[in-house]
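**Student:** can't give you the sequence, but here's the structure:
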């Protein structure tokens, strides 16, 4: 008998990866949850035979219906949509930053998922896309990494309020998206003809968890379900430093490697014109520099530690498979 996995955010990158992988597994069926069932991505999924239900993470009753009959729920919440939405500023309380608002919204979403999942009859597994609590693991030094803290505190809510659900839960902490490289990441050409990468001071030599989300996250979620629940998985395709990664990228693209150009957090903020986003990402990088992407949590394991087959993308494979024409065009 096939098992039903209900995928929250199936039209997004993470949910789409889980759907793509599980659609290849004969012992699984899929139900996707989306707020926008008429979007092009949703229509494409429907054409592929993947059933969708309209539900909203801000509406717990809609989640209860969408979760009915699930063996497994894959949960991912949304910090960034209101951050990008220009209408969000009108919703802020006096003295509230947009990042704080997004934190509150995402934490509420995570709690709503937990509340609905806890009442789902027959549910066997819950896999939560999360990150570590940067405020806690830094001892209060980095309190502005809101998209980390919201996800971590939603996981804590499950453990504190629903111990039976927590016993069915596994966590996947998704690494830095490899697709960010297509955004150019501050790559520029100097007068000497060499290519440079701007990074925040001191962040160049630490290994960073990197994830080819479309290809690999679904595989990691499947691996998590093949072992006992309770795992806290750093869902990385590989770990690599900016220094090593950028030198390799230049070599694979036939470019003269100039090295890293260190900048301050304040300079980094100016690279990202969306208010609040540059500071958020910059503080995340500083937290990872000082405490590690996972905060140094000793419970964290890598996909390779699970003891099941989980093929992942290497950096060289990723670079060779991507079209870099738009990035390279900007360097001419």
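**Tutor:** That came through fine. Since we're looking at a predicted model, the values are computed, not measured.

**Student:** could you use CA atoms for every contact and neighbour count after this?
**Tutor:** OK.

**Student:** show me where the stretch 51-200 of the chain has its strands.
**Tutor:** Per DSSP state E, counting those that start in this stretch, the stretch 51-200 of the chain carries strands over the ranges 52-54, 72-75, 125-130, 169-174, 176-177, 187-189, 195-200.

**Student:** tell me which residues in the first one are buried?
**Tutor:** In other words, strand 52-54. Across strand 52-54, burial judged by 16 or more other CA atoms under 10 Å covers 52, 53.

**Student:** for comparison:
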């Protein structure tokens, strides 16, 4: 008689991060069955996952009871929060506009921490839970001072501390610091201050507040992230790991864009003030600080408790590290034009 499969619950399974984990486990981890959470089980993406054999259930990170229901019977949980989504959420915008929070980044941080604590409190009520993987970040402000104060990094780090201080989760929580996703610039051109040609300037512009020559850590999210999660599920709890496929400078990424698009692109290194002045909420300042941290210090380089990617990959041969240059070459950059 075949052994019963363990249950892995993947939060926000229709998102880019969640779907990367789901697809890896479908292809490479047959000992698990998968339940995915989503806001709308009738969406096209949810139905597509259902057609692959994924059990899709409705859950909201602001509704702890829906999380408890979604986690029932779980052996493992992959959990993450959407920092950009928190900044766009009605609750955060209302908290900022009403004066409850002094800025939109502060409101987004409060919402993200609340969501993360709901995940922890719900998971603590699941007696079958063996391991939870939290997609986290180092606490940039605590580790390196106010120069790198970023609401996303602060909120995820605070949630990790909360999870590991929850008695029912002791020894069960592993954290992964995912490097910058290789598809980030094409999905979010605003991150690199992407500016199209004008009547007076015939070049495309990249305007950034970090050193474009600095080597940055990257990961091919769709191809590789699931393998790191799979390895962490087999690792004793309370481990934090950097998940990095390789390094490449922004200059070299932009050179790839030039070749692929066949256009002239000029890089301008600007001040953080200039970078953040494109919108009034303060969010772009935090984006700039996050990218400066990554360019200056890597992902977990300043965190003495984080296992380096090379070290973890040596002891976990199943971890996949796609060639980063080839990953950038394979991207369809045409939407940037």
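**Tutor:** Nice, thanks for sending it over. Just so you know, these numbers come straight off a predicted model, no measurement behind them.

**Student:** rewinding a little: tabulate the strands of the stretch 51-200 of the first structure (CSV), appending distance to residue 226 of the first structure.
**Tutor:** Output for the strands of the stretch 51-200 of the first structure, formatted as CSV (distance: least, CA to CA, whole Å):
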stretch, distance to residue 226 of the first structure
strand 52-54, 25
strand 72-75, 12
strand 125-130, 11
strand 169-174, 11
strand 176-177, 24
strand 187-189, 40
strand 195-200, 38
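
**Student:** what's the closest of these to residue 1 of the first structure?
**Tutor:** Proximity to residue 1 of the first structure (CA to CA) singles out strand 72-75 among these, at 14.2 Å.

**Student:** which part of the second structure lines up with the closest one?
**Tutor:** Per the alignment by TM-score structural alignment, strand 72-75 of the first structure matches residues 76-79 in the second structure.

**Student:** which position in the first structure aligns with residue 65 of the second structure?
**Tutor:** Looks like residue 65 of the second structure aligns to residue 61 there (TM-score structural alignment).

**Student:** can you pull the contacts of its match?
**Tutor:** Counting by CA atoms under 8 Å, 6 or more residues apart in numbering, residue 61 of the first structure makes contact with residue 116.

**Student:** the match of strand 72-75 of the first structure against the first structure, how far on average?
**Tutor:** Stretch 76-79 of the second structure, aligned to the first structure and superposed, deviates on average by 0.5 Å (mean CA distance after the TM-score superposition for the first structure).

**Student:** trace residue 176 of the first structure over to the second structure, please.
**Tutor:** By TM-score structural alignment, residue 176 of the first structure lines up with residue 180.

**Student:** residues in contact with its match?
**Tutor:** By CA under 8 Å, 6+ apart, residue 180 of the second structure lies in contact with 217, 218, 219.

**Student:** contacting residues for residue 98 of the second structure?
**Tutor:** By CA under 8 Å, 6+ apart, the contact list for residue 98 of the second structure is empty.

**Student:** typo on my end, residue 336 of the second structure
**Tutor:** Counting by CA under 8 Å, 6+ apart, residue 336 of the second structure touches 186, 189.

**Student:** same thing but 10 Å
**Tutor:** 185, 186, 187, 188, 189, 194, 195, 196, 204, 257, 261 (CA atoms under 10 Å, 6 or more residues apart in numbering).

**Student:** great, nothing more from me.
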